[in-house]
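Asks: Pasted the sequence and its predicted model underneath.
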Amino acid sequence: MRIGRKQVRRADKSKCQKCLLLKSMYIIRNITFCRSCFEQALFARFMKTLHPPLKPSLDGKSKSTASSGYRPPQQLGSAVVALSTGCGSTALLDFLLSRHYIGKGGDYTVDKTKGEKEPIWRKGWVVYVDFANVLDGVDSRMEEVKEWVETNKGLGYIGISAEEIYDATLVKKLKKMAGIDSADEYEVDETFAVDFKNPLLPLVISPLDMPPGATPVDKFRTLLSSLSSASRPQLLSHVLSAIIALVARILPSISHVLLGETSTRQAQRLIAGTALGRGWQLPLEISAVQFETSLSEASTNGLTWLKPMKDITTKEAAIYCHLKGLSMWTRNGRMWETGIGKSSRGKVGSLEQLTEDFIASLSVTHPSTVSTINRTGDKLVFPGEKNGPCCPVCQMPVDPSALEWKSRTALTSLTTKSKSVSGSSTKSFIKSRANLNSLLCYSCLTTFTLSATTPKSTVQESSQIPLPPWISIGVAKRLEGRALRDEIKDYIIE
């Protein structure tokens, strides 16, 4: 007796496979959607990521209850939304505004008779960081973004140029933007400078206004010129994170920082981070929820970093922006790979760009590429202590034996004797010799260390390059902790 194959009913691709009524307009992961069902499916995934960390502990209840459509309770603080004008962060901001997740601040009272809902955050701030002055070929959008944000009444706006990270009065400027009194604010007048040509990365204390006549733009471009073209995107990413964190700590009553990182971007970060030696910190970096502990100050209750777009691809976010009429405004190209000048090794100047191109091309024929990479990344577990020493550059926990790993895997020139570091009355804890290489994680050490194959013509001639104040503050804390431990080492029970 011959047994025939079971006939599989083929879905009608011309109709939406969700409502089975309207004509399909989009194909996502081999599923067809109409416009309404597409928006609902997208927002459902948005809620699934955003809601659980905002709800109180649900003992005895399932995870699906925490990620359900019920709105979380109103949070105690306000929210900061990092806007890059890419489709991910633009869609994130539109989600929050259209669903009334962010209020208008002040004493505004919600009118429920008009269908208004109680906001989750009473006030929202949009932070935009502009890299136009420090990168070639990047146009400034500061005024354009400000005008677009101000059309949404009630939103606060903070626009910062990347080179202002070298500005001694940056904290005062931020407080002025936020309407906070800063008359007694202390200005940073000293920073550390480092010699990138020496593998030990010896540190010296330098006034912030050195070299004479150098503007913040000059200092930033000098720092980029001192690194290889492949290392610049990694540093720019740390600069962006440092500025967002600084703004979030200065603005009043901030409890959450929301990032528009999509699943596509996370997959690229996962592959590129592994190749760049960030495997130790990777589980923390790709986490959808990150509670700030080691960097939280005594005056704050700590920040919670959220990535609500974690389960939404860049393609889906771009389609959503198109539906909302925002596609003419969004700009997805960061152009961080250009840096200062052009790469001498073809068109691809960094591992980030190479990974981005690889995943984009592979996703055309294999739509599950991004989800497969991210499912693998979700299984990663951080093996260290989150409250341990932090790298002064990336502000992530330092992996042990970074110098030992670097000596085994990197091709560098032979080490030479470093110059003595001059003392300072304001930093008496610094010994006669202080090297940056012993304070960095493996990835940042790779970023700041020039390999033996790096062309000398691409390296800045200046021997002492001033570091941004946020790195100098991290260095000072690490050195101070070392000095204190040396003083009490005889009393420590191992």
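Replies: Now that the structure is in, tell me what you want to look at. Numbering: from 1, shown residues only.
Asks: rest of the way, CA atoms for contacts and neighbours
Replies: Fine.
Asks: Can you tell me the SS state at His51?
Replies: State at His51, reduced to three classes by DSSP: H, G, I helix; E, B strand; the rest coil: helix.
Asks: So it is in contact with Thr65, correct?
Replies: No. In this structure, His51 is not within contact of Thr65 by Cα atoms under 8 Å, at 9.8 Å.
Asks: count of neighbours near Pro392?
Replies: Number of residues near Pro392 (other Cα atoms under 10 Å) recorded here: 23.
Asks: Can you give me the first-to-last residue distance of stretch 205-222?
Replies: One end of stretch 205-222 to the other measures 18 Å (Cα to Cα, to the nearest Å).
Asks: where's Val129 relative to Ala214, distance?
Replies: Taking Cα to Cα, one finds Val129 at 21 Å from Ala214.
Asks: Comparing those two, which shows the higher neighbour count?
Replies: Set side by side, Val129 and Ala214 show more neighbours around Val129, with 22 against 13, by other Cα under 10 Å.
Asks: How about the more buried one: what's its closest non-neighbour residue?
Replies: Nearest residue to Val129 in three dimensions, chain neighbours excluded: Ile160, at 4.9 Å (Cα to Cα, 6 or more residues apart in numbering).
Asks: let's bring in a second model and compare:
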Amino acid sequence: MACGNLPEGQGTENEEQVNMPRRRKVRRADKSICQKCQQVKSLYIFRNITYCKPCLEAAIFARITKSLHPPLKPQRSTSRMAATSGHRPPSQSGSALACLSSGCGSTTMLDLLLSKQYIGKGAGIPIDRTKGEKEPIWSKGYVVYVEFGGALNVEERTKEIREWVEQRQEGLEFIGVRAEDVYDPAFKSRLRQLGGAIDGEEVSDIQPLSINLKDSDLPLFPVASSTSTTTPLDQLRTLLASLPPASRPQILSHILSSLVTAVAHALPNISHVLLGETSTRQAQRLISGTASGRGWQLPLELSAVRTEPPVAGTESRGLVWLKPLKDLTTKEAAVYCHIKGLSQWTRNDRKWEVAGPVGKRDARGKGGVASLEMLTEQFIAGLSVTHPSTVSTINRTGDKLVFPGKEEERPHCPVCQLPIDPSALEWKSRTGLTSLPTKLNPMPASTPSTPEATLAPLLCYSCLTTFTPPTVVSKARLAEEGNVENVALPLWIREGVERRNGGGAGMPVGREAMKEQIKDFLIGE
């Protein structure tokens, strides 16, 4: 067989069958130069495209604006091209709260927003356009950092991060909170004072509830006098030690979310909360969340834009949660930090796996991976080495998830503060063995007979799994360990239980809520 250029119809039938059409010439791109500017030597390759330093920074910023700009632009325009264009969005009415974890994702997000002048230095500060200054999107910016060093017994970095934020001289206000603040009744009062509230703000006298983790119904009781005298850090460590190792990263994630939400509601005029979650982290959450039973809430957790409606009967107001780095991988964010000289400052390891006592290995030597989150993270990181499209494939699947119904029409879980799936407790009882005969699973000897409430019926499936032992064998083992004191729960869980129970027996009721309950018995003036 030979290659030839015989025109069709000019050769014999045998010649046309023998001759093979000549292959078309494919233009090969020169990988040694940047494929964007085609002038400078390339230094980085992402998604089979080579970049130089300036072009890589421009590409990263363009990918961030693709997720950040549409929710900030007015919805009057029906043109999709206008909504997704790279034009700068108009100024927003509120302020921005950027969540900084010192990881490469949140550091990249904050550095880009400051360098592109998306966050201003405060209301009333004039803009000098002669120096090239632009109109900021948010007139004021806050940075919140949650310190987990005390709970994990690792080095604390609050002072280092505060110095880095203040040396930027961009008018940012740094707010450092600690994980154990979820047990501090004066936490919200301190936040209001930071936000400029009037001095003398009342300190909440609300006390946390304690829970009996041995009972599958998770009964709630008043906190014992010995527990109320312990420090918030001791209470948090006791909670982590009482949970299975696989449940600790999940409860720490809920603690982080509740603290950021409390800060956003306490500060004045916050309209947008910016999260530095990369697409790699989104893919890990999608796999681990599905495996742990969070499939019902995953569309809300993974969405790049989530509007939080105001909670009736509380001081909370609506917020918009944004994830500008949804289309950016962790590798790209790490390279950006390297270009900007921030790689020595960033820390990508959360070390949530070291929380609580060290778990025991089984007889086969396994047990080194304590949670689904860590196992999924290692799996995706290893698979991405040989299959670079792993993260994008997982996220494309996650983008197809749609939350059924409306978020505000469904009751919320007191722990994760997200809508619950219906009949989670009933579904769990049908899909697994949840009880054993009394001889194999004895009840604790000293258990209060009149709990204030039960937590299990109020939880979503994932949080129900977090607070209950994974198997009935574990339940029996816990019961054989003897009498263990009830564990105090964080304050935000009690507030969620109150909202679900409409006040609940033995729980304090606000003045407006009380007036609403007895309005039919009031005598008109």
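Replies: Cool, the structure landed. Predicted model only: the values in this text are computed from it and were never measured.
Asks: between His51 and Thr65 of structure 1, who's got more neighbours?
Replies: His51 (19 against 13).
Asks: Structure 1: which residue goes with Thr50 of structure 2?
Replies: Superposed on structure 1 with TM-score structural alignment, Thr50 of structure 2 falls opposite Thr32.
Asks: do Lys406 of structure 2 as well
Replies: Per TM-score structural alignment, the equivalent position to Lys406 of structure 2 in structure 1 is Glu385.
Asks: who's in contact with stretch 258-275 of structure 1?
Replies: Among residues not part of stretch 258-275 of structure 1, those counted as contacts by Cα atoms under 8 Å, 6 or more residues apart in numbering are 79-83, 88-92, 279, 282, 286, 305-314, 351-352, 355-356, 359, 370-371, 373-374, 377.
Asks: er, stretch 219-237 of structure 2 I mean
Replies: For stretch 219-237 of structure 2, the external contacting residues (Cα under 8 Å, 6+ apart) are 150-151, 180-184, 207-212, 356, 448, 451-456, 487-488.
Asks: rerun that using 7 Å as the cut-off
Replies: Residues outside stretch 219-237 of structure 2 that contact it (Cα atoms under 7 Å, 6 or more residues apart in numbering): 151, 180-181, 183-184, 208-212, 356, 451-455, 488.
Asks: which one in structure 2 is aligned with Ala193 of structure 1?
Replies: Aligned counterpart of Ala193 of structure 1 in structure 2: Ser210 (TM-score structural alignment).
Asks: What strand or helix carries that match?
Replies: Assigned by DSSP states H and E, Ser210 of structure 2 falls within strand 209-211.
Asks: mean deviation of that strand from structure 1?
Replies: Here strand 209-211 of structure 2, set against structure 1 after superposition, deviates by a mean of 1.0 Å using mean Cα distance after the TM-score superposition for structure 1.
Asks: which residues in structure 1 does the following helix or strand past that strand align to?
Replies: Next along the chain after strand 209-211 of structure 2, taking DSSP H and E as the criterion, comes strand 219-222. Mapped onto structure 1 using TM-score structural alignment, strand 219-222 of structure 2 covers residues 202-205.
Asks: tell me the helices in the stretch 151-300 of structure 1, going along the chain?
Replies: With DSSP state H, counting those that start in this stretch as the criterion, the stretch 151-300 of structure 1 has helices at 170-177, 216-225, 232-250, 263-275, 282-285.
Asks: Turn these into JSON lines, columns for distance to Thr454 of structure 1 and mean neighbour count.
Replies: Converted to JSON lines, the helices of the stretch 151-300 of structure 1 look like this (distance: least, Cα to Cα, whole Å; neighbours: other Cα atoms under 10 Å):
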{"stretch": "helix 170-177", "distance to Thr454 of structure 1": "34", "mean neighbour count": "17"}
{"stretch": "helix 216-225", "distance to Thr454 of structure 1": "12", "mean neighbour count": "20"}
{"stretch": "helix 232-250", "distance to Thr454 of structure 1": "14", "mean neighbour count": "19"}
{"stretch": "helix 263-275", "distance to Thr454 of structure 1": "18", "mean neighbour count": "22"}
{"stretch": "helix 282-285", "distance to Thr454 of structure 1": "27", "mean neighbour count": "18"}
